[in-house]
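Participant: this is a predicted model, with the sequence first.
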Amino acid sequence: MANSTFEEQLAKNGKLIYTNKGDSMMPLIKQDRDLLIIKPVQGRLKKYDVPLYKRDSGQYVLHRILKVRKNDYVICGDNRWVKEYGIRDRHIIGVLVAVIRNGKEVSVNNWKYKVYVHLWCDLFPLRALMVHVISKISRYRKGK
């Protein structure tokens, strides 16, 4: 994929397979461990979908939709506690359809994946507090 954008790869191949950078989607997606399969979007996305989008700054992001609103989406990484507002359809490049871990493909339609998503997202306030506290403890320990 050298010297081509995610958009170009999707247009050329009808899908994009890549490994992510960062920890914002842990524990589901771990950097340098998992491969992600992204496909073009078919219509408006739904709650729990994981779009690959491009912020106005040009930064690519893969986070989960927590709420679908009339003109935009409320999005947050699984390992984040701050929600992002104002992501519109024009920002969305593709949507996660599967994760490949240890050579095995796990579809977003897999029942285990769906259970994870509902537990992780439906308990957002508790999860957000937990992630925030763990982050504070980690930063405190690094400072010592």
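Facilitator: Great, that's in hand.
Participant: CA atoms for contacts and neighbours, from now on please.
Facilitator: Will do.
Participant: list the residues that contact the residue nearest the centre of the chain.
Facilitator: By C-alpha atoms, centre = their mean, the chain has its centre lying nearest to H63, at 2.7 Å. H63 makes contacts with 24-25, 50-52, 75-78, as judged by C-alpha atoms under 8 Å, 6 or more residues apart in numbering.
Participant: got another one to weigh against that:
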Amino acid sequence: MMEERTVILSLEELSPILNSLLEQGQTVTLQVTGTSMMPLWMHRRDQVVLEHCQEGSLKNGDIVLYRRENGQYVLHRIIKLYDRQMSLCGDAQSKLEKNVSTNAVIARVVKICRKGKWFSCDHRGYLLYVYLWGIMRPVRGKVLGIAGRIRSLKKSRK
């Protein structure tokens, strides 16, 4: 019997395989790392399913995997599309990353696994979250700060 083992690769190392699978029409599931998309998902707890997408099919609200000019891979939400450019922002952030070329997009998130439960990006509850969290962008930092303080107080009382 073969022993099961886990191999951890950076997106830089995984990129050729990822691109090949997506171009073949496959979906790819990745574990989320980082905190820029909190509170939607948590570092190393949640997963996303990616699919290849045509440049013209992108829309506001989509979460995309894209590569920055410095080579960094990022999963962020499209806030605004215009003239083959887009503004993106993580859900835990309020400052927009502007003038990102739509050519930088590698894939779009189509499903999310949050706390072990899967849901698609066209689920009504998710779309309500996207809408409400979107209008809260100017005050997200304060909301997340208060939520963090409440969590700390709960932990300290245990």
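Facilitator: Looks like it came in fine. Predicted model, so just to flag it, every value in this text is computed and none were measured.
Participant: tm score of chain vs chain?
Facilitator: TM-score for the superposed pair, counting by TM-score structural alignment, normalised by the length of the first structure: 0.82. Supporting figures: 135 aligned residues with a C-alpha RMSD of 2.3 Å.
Participant: from G90 of the second structure, how far out is D62 of the second structure?
Facilitator: As judged by C-alpha to C-alpha, to the nearest Å, D62 of the second structure and G90 of the second structure stand 11 Å apart.
Participant: could you do N60 of the second structure as well?
Facilitator: Distance from N60 of the second structure to G90 of the second structure, by C-alpha to C-alpha: 13 Å.
Participant: higher neighbour count, those two?
Facilitator: Using other C-alpha atoms under 10 Å as the criterion, N60 of the second structure and G90 rank with G90 on top: 23 against 13.
Participant: coming back round to it: shared neighbours of N60 and G90 of the second structure, anything?
Facilitator: Joint contacts of N60 of the second structure and G90 (C-alpha under 8 Å, 6+ apart) are R77.
Participant: in the second structure, what residues pair with the longest strand that the first structure contains?
Facilitator: Ordering each strand of the first structure by length in residues (DSSP state E) puts strand 92-101 first. On the second structure, the counterpart of strand 92-101 of the first structure by TM-score structural alignment is residues 105-114.
Participant: for that stretch, buried residues please.
Facilitator: 105-113 (16 or more other C-alpha atoms under 10 Å).
Participant: what's the answer for stretch 54-70 of the first structure, then?
Facilitator: 54, 61-68.
Participant: pretty sure L10 of the first structure contacts I37?
Facilitator: No: applying C-alpha atoms under 8 Å as the test, L10 of the first structure and I37 come out as separate, 10.5 Å apart.
Participant: between those two, who's got more neighbours?
Facilitator: I37 (20 against 17).
Participant: look up the closest residue to the more buried one, ignoring the ones flanking it.
Facilitator: Ranked by C-alpha to C-alpha, 6 or more residues apart in numbering and with sequence neighbours excluded, the top spatial neighbour of I37 of the first structure is I17, at 4.7 Å.
Participant: quick one: residues contacting the one you found.
Facilitator: Taking C-alpha under 8 Å, 6+ apart, one finds 35-38 in contact with I17 of the first structure.
Participant: tabulate the residues you listed (JSON lines), appending secondary structure and distance to M130 of the first structure.
Facilitator: Shown next, in JSON lines, are the contacts of I17 of the first structure (DSSP: H, G, I helix; E, B strand; the rest coil; distance: C-alpha to C-alpha, whole Å):
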{"residue": "L35", "secondary structure": "strand", "distance to M130 of the first structure": "27"}
{"residue": "L36", "secondary structure": "strand", "distance to M130 of the first structure": "26"}
{"residue": "I37", "secondary structure": "strand", "distance to M130 of the first structure": "29"}
{"residue": "I38", "secondary structure": "strand", "distance to M130 of the first structure": "29"}
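Participant: go through these and flag the ones preserved in the second structure.
Facilitator: Contacts conserved in the second structure for these, counting by both residues aligned by TM-score structural alignment, their matches' C-alpha atoms under 8 Å: 35-38.
Participant: show the buried residues in those residues.
Facilitator: 35-38.
Participant: pick the one among these closest to R127 of the first structure.
Facilitator: R127 of the first structure has its nearest neighbour among these in L36, at 23.5 Å by C-alpha to C-alpha.
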